[in-house]
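Q: sharing a model prediction with you, sequence too.
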Amino acid sequence: MRRSRPCHRNDNLFSEARGHWAPAVTRLIQRTTVVFNRRTLRGDHFMTSPLPFRIGLTDDGVYDRVMAVPSARKALENKAGIEIARFPVDIDPIPADVLNRFDAVLTGGVNFTPTSTAGVDRCALIVRFGAGYDRVDLSACTESGIIVATTPAGVRRPMATAALTHILVLSTRFVFKSECANNGRWDEAQSAAQAGLGLTGRTIGFLGFGSIGKDLYSLIKPFDMRHLVFDPYLDEVTGRRYDIEQVDLETLLSASDIVVILCALTEETHHLIGARELEQMKPSAYLVNVARGAIIDQIALAGALAEKQIQGAGLDALDPEPISPDDPLLTLNNVHLTPHALGITDELVRGCSELCVQAALDVMQGNSPESVINRDVLDHLGLREKLERYRNRYGG
């Protein structure tokens, strides 16, 4: 086995320009108590205490998404002692002096590197809007006593549905047959040569069997397929709860009619699927990726698709993102691309927003949130002191 790891105000408080801090922020938080009136805030109502718990929502879409979800917004409104601010994202990676202005950060696709956390002693939480955490340096956060958490429960069903959508689009030849209907090529679409792939009795390979993998399993189980799983981190007890066969990567690739990538992007899984692995797949097989683009060697995949080494691919994750306009994948008719957005539904936005806010409120009360990725940080003395301070200050 070559690799192993497959495995969320007053308007003057913020500047309208992205990434720029309004001077009013500093003036406001120096006051003993600030109450932001509902009428002056376009419906917002936040309060600060003499030492407010400051939550930054990154200005890469997370602020707008979270604040548009009534349940998440209300949870913030109803909690005294909170100050909300847009977190600027115009400098990449995030500078340490910016991160150190916050107790908690709710973030999307922002990079946090060792330089982002060096010397940071205020921030206690970075929570990802989603399940991936490849843009956050876990070791650096742990050293600085910063919890890194995700929101897997919020993406579980939407992303499993996205994977199933790609599977069904590929296996039924949906795009081709839709084009035939639009172009009057009915006979061609109905010919035996253009028949799709029936799923019953076929073999599906799960590359990673975490929460999304388990949910996809439940969605696809009625198709009566054989389920192969490559996930060295899946314990036997959990494995026995499902009708799956745990196999090595080579066996999964060579035996599967559909391979679905569902693992996290780590050093171990970077280019986990390369030219050698693609050669091991059946010529009739399909590859689906709803995880991270860099898990696949995209150049090797383009070559394999062009040479018809595999039947086709459905990709909701690419490397880089957005895809380069001269990427050879864009010239192929046996690959279907979606812009890492197939799973973005109202269900996902609501779930991840609520979970991000809950994680921040948990930390504010001096507790660790769910879905902590760098669990070693929970033993960090500096973090324990922060949590104790929050507990005493905010009555947790």
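A: Received the coordinates, thanks. Numbers count the residues shown, from 1 in each chain.
Q: C-alpha only now, for contacts and for neighbours.
A: Noted.
Q: what about Thr165, neighbour count?
A: The criterion is other CA atoms under 10 Å. On that basis, Thr165 has 16 neighbouring residues.
Q: tell me if it really is in a helix.
A: Yes - judged by DSSP: H, G, I helix; E, B strand; the rest coil, Thr165 forms part of a helix.
Q: could you measure it against Asn289, distance?
A: Using CA to CA, to the nearest Å, one obtains 11 Å as the distance from Thr165 to Asn289.
Q: presented hereafter is structure B, for comparison with structure A:
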Amino acid sequence: MIFINKKLFITRKPPKHVLDYLNENFQVDIWDSEDEEIPREKLLEIIHQYDGLLSLLTENIDKEVLDQGSNLKVISNLAVGYNNIHVEEASLRGIMVTNTPGVLTETTADLTFALLLATSRRLIEASNSLREGNWKTWSPMYLTGMDVNGSTLGIIGLGEIGAAVARRAKGFNMNILYNSRTPKPLLEDELGIQYADLYTLLQTSDFVCVLTPFTKQTKNMITLKELKQMKKTAILINTARGGIVNEADLVQALSDGMIWGAGLDVFEQEPIPTDHPLLQFTNVVTLPHIGSASIQTRTKMWELAARNLTDGLQGKKPPNLVNQEAYQSKE
């Protein structure tokens, strides 16, 4: 069945095959850019025209946007997270919200562990030193880092990505602690990991990986109080969301030598300002939110987001519906 009378808007230029797929069934408009955000004023101006929206984390789909989007029926977010969307307000309007979980789990876990290794072994600092001509001779303690093998890893948030990181850590003979809203006994048996309260995890771990979703409860979960609990030789890794770690407190902790270093793929403000203090530390590895950035995975995310949108606009239950109540209200 063709739903060509339905209109949808995509806030960034998708791959050609995804656009062709959507054009088969809908009238499709796009913000024709791969690397520039649609201005908020423009989105507010045009959103009333559309039945469906395929959005990115860069768009703040708040009450104001939803008020203007009087015809919206589905919002398909190109991400596993959806903290950029006011889901409660969408539900009140009967608007289905979807995300793209699962397809990015292993890729994000790869990046998380790569960031852990890069930070612990000072890879960026070492590469820059070589390129700048500072490597004069082999020296026993030159650019020495921290061992990963046999160390203790603390994972905050044992969802799919957290479990995938734990599996990688087992290959490095790491002792693994985790903290989550509820214990995961099946994963404990499978991976040989141990549940710990947050402060025990912070005090015991050589590496602390933040992998919990961003919610009202996890906002500023890691502040100076928590950072003071960590070992002075410990490293903090965050590939979840920037707002979980209080950046001003992290700057202070690094300045005062409370922890040894940090690896960050996410920030409170993205893109992070180039004069931000976190970018001045040589013991902090910073990346531009590339956790899921492999060609294969980003393509799968686009395809899944398109399917979510298509199913929702055709009256079916999307495979990755966040707010079940929105679909039930249509039954």
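A: Good, I have the coordinates. This is a predicted model, so every value here is computed, not measured.
Q: strands of the first structure, residue ranges please.
A: Along the first structure, the stretches classed as strands by DSSP state E are 34-35, 47-48, 53-58, 82-87, 104-107, 125-128, 147-149, 203-207, 226-230, 245-246, 258-261, 286-289, 312-315, 335-337.
Q: how big's the offset between the last one and the second structure?
A: Spelled out, it's strand 335-337 of the first structure. In the superposition with the second structure, the aligned residues lie an average of 1.0 Å away from strand 335-337 of the first structure, counting by mean CA distance after the TM-score superposition for the first structure.
Q: and the equivalent of Lys216 of the second structure over in the first structure, how many neighbours?
A: The alignment partner of Lys216 of the second structure in the first structure, by TM-score structural alignment, is Glu267. Around Glu267 of the first structure sit 12 other residues, with neighbours defined as other CA under 10 Å.
Q: how far does stretch 75-83 of the second structure sit from the chain's center?
A: Per CA atoms, centre = their mean, to the nearest Å, the displacement of stretch 75-83 of the second structure from the mean C-alpha position of its chain is 10 Å.
Q: what range in the first structure matches it?
A: Using TM-score structural alignment, stretch 75-83 of the second structure lines up with residues 126-134 of the first structure.
Q: in that stretch, which residues are buried?
A: Of the residues in stretch 126-134 of the first structure, 126-134 count as buried by neighbour count, 16 or more other CA atoms under 10 Å.
Q: present those residues as JSON lines; the columns should include distance to Gly239 of the first structure.
A: As requested, those are exported to JSON lines (distance: CA to CA, whole Å):
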{"residue": "Ile126", "distance to Gly239 of the first structure": "31"}
{"residue": "Val127", "distance to Gly239 of the first structure": "28"}
{"residue": "Arg128", "distance to Gly239 of the first structure": "27"}
{"residue": "Phe129", "distance to Gly239 of the first structure": "28"}
{"residue": "Gly130", "distance to Gly239 of the first structure": "24"}
{"residue": "Ala131", "distance to Gly239 of the first structure": "21"}
{"residue": "Gly132", "distance to Gly239 of the first structure": "23"}
{"residue": "Tyr133", "distance to Gly239 of the first structure": "24"}
{"residue": "Asp134", "distance to Gly239 of the first structure": "26"}
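Q: any idea which of those is closest to Leu216 of the first structure?
A: Nearest to Leu216 of the first structure among these: Ala131, at 15.2 Å, using CA to CA.
Q: the closest one: what's it in contact with?
A: With contact set as CA atoms under 8 Å, 6 or more residues apart in numbering, Ala131 of the first structure has these partners: 8, 150-152, 155.
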